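S.K.: Below is the structure, and that's it, no one-letter string:
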């Protein structure tokens, strides 16, 4: 999607973190948090555990990202603009759905490696939401990986879909869904897959409404979605399906180890959110054959 050039994105929650030189984390709580995140979101982070502690890196508030024009020109500003839109969307949508919404603490853009409330992470981790510190983390070089390795068509909406998906995990945290579904199970109908598909559905719901979400002055953050942009979002969802990733990385598909859902499922649930809204995103209580 394209931002309206005069939209005010300065209130978006996004920070740029300087590079950490190491990716080691000590034992105890850090290791436990890292393991719990792996179980929550189906991301294998255990390879990042090691000895020693790394100093925290400084954050900058991306003050240069002020307008929609900035977001259209720069990927980091685009992340800040997306966060501004998502925050206002969920503040309004939560009233419709009947729950008390509190936004994430931050969206951290990092370079290669960083410390988090879930332990240390690297670019190889991919984008993720960390429940203990209620923060979304992404190295924006991930978007190159999405296109070059996993075949996404790319584009601004594809990039924002990733943030909207992770924001969906924060909504699940607010609702208590992440905590209640943590059971360590994998497979096509596991809670891990259901949680991911719901986050895709939430992302679709935001996408459908994004051009109607205004800044504080009433200017919509984003222009109406085009058909090409919609296809880019579907391409991004498909590119991170378990079957697509396993085929690319292992040369074979193992459904018993699924944690995120197939490419077909991920695009299907994005469409459900886009066409029917966030209240249609109940992936947790439907029969396995309907996932």
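M.R.: Everything's here; your move. Predicted, not measured: the structure shown is a model, and the values here were computed from it.

S.K.: CA only for contacts and neighbour counts going forward, please
M.R.: Will do.

S.K.: chain center to stretch 280-291: distance?
M.R.: Distance of stretch 280-291 from its chain centroid, counting by C-alpha atoms, centre = their mean, to the nearest Å, is 20 Å.

S.K.: Sorry, slip of the keys, the one I care about is stretch 266-275.
M.R.: For stretch 266-275, the separation from the chain centroid amounts to 15 Å (computed by C-alpha atoms, centre = their mean).

S.K.: same check, this time on stretch 259-268
M.R.: Chain-centre distance of stretch 259-268: 15 Å, with C-alpha atoms, centre = their mean.

S.K.: outside of that stretch, which residues touch it?
M.R.: Here stretch 259-268 makes contact (C-alpha atoms under 8 Å, 6 or more residues apart in numbering) with 41-42, 186-188, 190, 192-197, 200, 234-235, 237-244, 291.

S.K.: now the strands: where do they sit in the stretch 51-200 of the chain?
M.R.: Assigned by DSSP state E, counting those that start in this stretch, the stretch 51-200 of the chain shows strands spanning 59-60, 106-109, 113-116, 119-122, 128-130, 135-138.

S.K.: also this one, for the comparison:
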């Protein structure tokens, strides 16, 4: 188990969207994070999908609040409740850590959706995987992605790995607040590119949060998470490695081409996660290190 059974969910920061079928991806562009991850998932460059067009195929129901989630015991038993308490832990950590780093902080919202969703960055399907949209400052997640990690990428995708995925996307929100997206040159690819530096920094931010996550508390001061075990950390590292560029290229193309990397190798993603986990968010300036040290 991951969460303290007695911890209470705040009821804030997570919403659910209904189902829509027959979506055609298009419209105003999905944004860097979504495009890159979708290309990773399928092993090909899919940026051409982000041209003109609009979402179609029916109306999506209105969003609703996450319900039926009250305690850490609920989070250990239900994947959506797990996202809710993960949100509370991330909020507790970053509401203090971001200002300490000189970043003006505002909370993101997590949107749990099924199959497809309209976002401030355009229309997306579950094939995109989890992503952060800077335009509306929302994290979008279809929890079926965790099954994809297991079946398509061979990751164990246990509870802490699931927390890591949310923490990575929250890391992109911190980057957005810090102005990183505005200054990074994401037009280039390769192991030392800004695109990779953005992604491994988000891994590092996720590690930094998990390194302090057992100190985060609910509104009553009750700790949210139980102590994290070595086996759980190994599970998170397994997920980070499974979605490395080299692992995905080898699986989908049969060969590794570092010049096209946008997220970094599995080893890089693991190493930067560990850097944050061990040394905190201050160790996550991936833009300050030399190419050979990235």
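M.R.: Perfect, thanks for sending it. All values reported here derive from a predicted model rather than from experimental measurement.

S.K.: Adding mean neighbour count and distance to residue 283 of structure 1, write the strands of the stretch 51-200 of structure 1 out as CSV.
M.R.: As requested, the strands of the stretch 51-200 of structure 1 are exported to CSV (neighbours: other C-alpha atoms under 10 Å; distance: least, C-alpha to C-alpha, whole Å):
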stretch, mean neighbour count, distance to residue 283 of structure 1
strand 59-60, 14, 36
strand 106-109, 22, 26
strand 113-116, 24, 29
strand 119-122, 26, 29
strand 128-130, 25, 19
strand 135-138, 25, 22
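
S.K.: Would you mind giving the ones you listed as JSON lines with distance to residue 266 of structure 1 added?
M.R.: Putting the strands of the stretch 51-200 of structure 1 into JSON lines (distance: least, C-alpha to C-alpha, whole Å) gives the following:
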{"stretch": "strand 59-60", "distance to residue 266 of structure 1": "33"}
{"stretch": "strand 106-109", "distance to residue 266 of structure 1": "23"}
{"stretch": "strand 113-116", "distance to residue 266 of structure 1": "27"}
{"stretch": "strand 119-122", "distance to residue 266 of structure 1": "25"}
{"stretch": "strand 128-130", "distance to residue 266 of structure 1": "17"}
{"stretch": "strand 135-138", "distance to residue 266 of structure 1": "20"}
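
S.K.: of the contacts of stretch 259-268 of structure 1, buried ones?
M.R.: By neighbour count, with 16 or more other C-alpha atoms under 10 Å, those hold 41-42, 186-188, 190, 192-197, 200, 234-235, 237-244, 291 as buried.

S.K.: quick one: terminal-to-terminal distance for stretch 257-265 of structure 2?
M.R.: End-to-end span of stretch 257-265 of structure 2 (C-alpha to C-alpha, to the nearest Å): 11 Å.

S.K.: Read off where it ends up in structure 1.
M.R.: Counting by TM-score structural alignment, stretch 257-265 of structure 2 lines up with residues 254-262 of structure 1.

S.K.: With stretch 140-154 of structure 2 instead?
M.R.: Per the alignment by TM-score structural alignment, stretch 140-154 of structure 2 matches residues 137-151 in structure 1.

S.K.: List the buried residues in the matching stretch.
M.R.: For stretch 137-151 of structure 1, the neighbour count (16+ other C-alpha under 10 Å) marks 137-140, 142-143, 146-147, 150-151 as buried.

S.K.: how far does that stretch sit from the chain's center?
M.R.: Remark: stretch 137-151 of structure 1 is offset 13 Å from the chain centroid, using C-alpha atoms, centre = their mean.

S.K.: Give me the buried positions along the helix or strand harbouring residue 271 of structure 1.
M.R.: Assigned by DSSP states H and E, residue 271 of structure 1 belongs to helix 263-276. Using 16+ other C-alpha under 10 Å as the test for burial, helix 263-276 of structure 1 gives 263-274.

S.K.: excluding its backbone neighbours, what's nearest the spatially most central residue of structure 2?
M.R.: The residue lying closest to the centre of structure 2 (C-alpha atoms, centre = their mean) is residue 169, at 2.8 Å. Nearest non-adjacent residue to residue 169 of structure 2, counting by C-alpha to C-alpha, 6 or more residues apart in numbering: residue 132, 5.8 Å away.

S.K.: Pretty sure the one you found sits against residue 173.
M.R.: Yes: the pair residue 132 of structure 2 / residue 173 is scored as a contact, 6.9 Å apart, by C-alpha atoms under 8 Å.

S.K.: Would you check the span in structure 2 matched by the biggest helix by length in structure 1?
M.R.: In structure 1, taking DSSP state H as the definition, the longest helix is helix 75-97. The aligned range for helix 75-97 of structure 1 in structure 2 is 79-101, by TM-score structural alignment.
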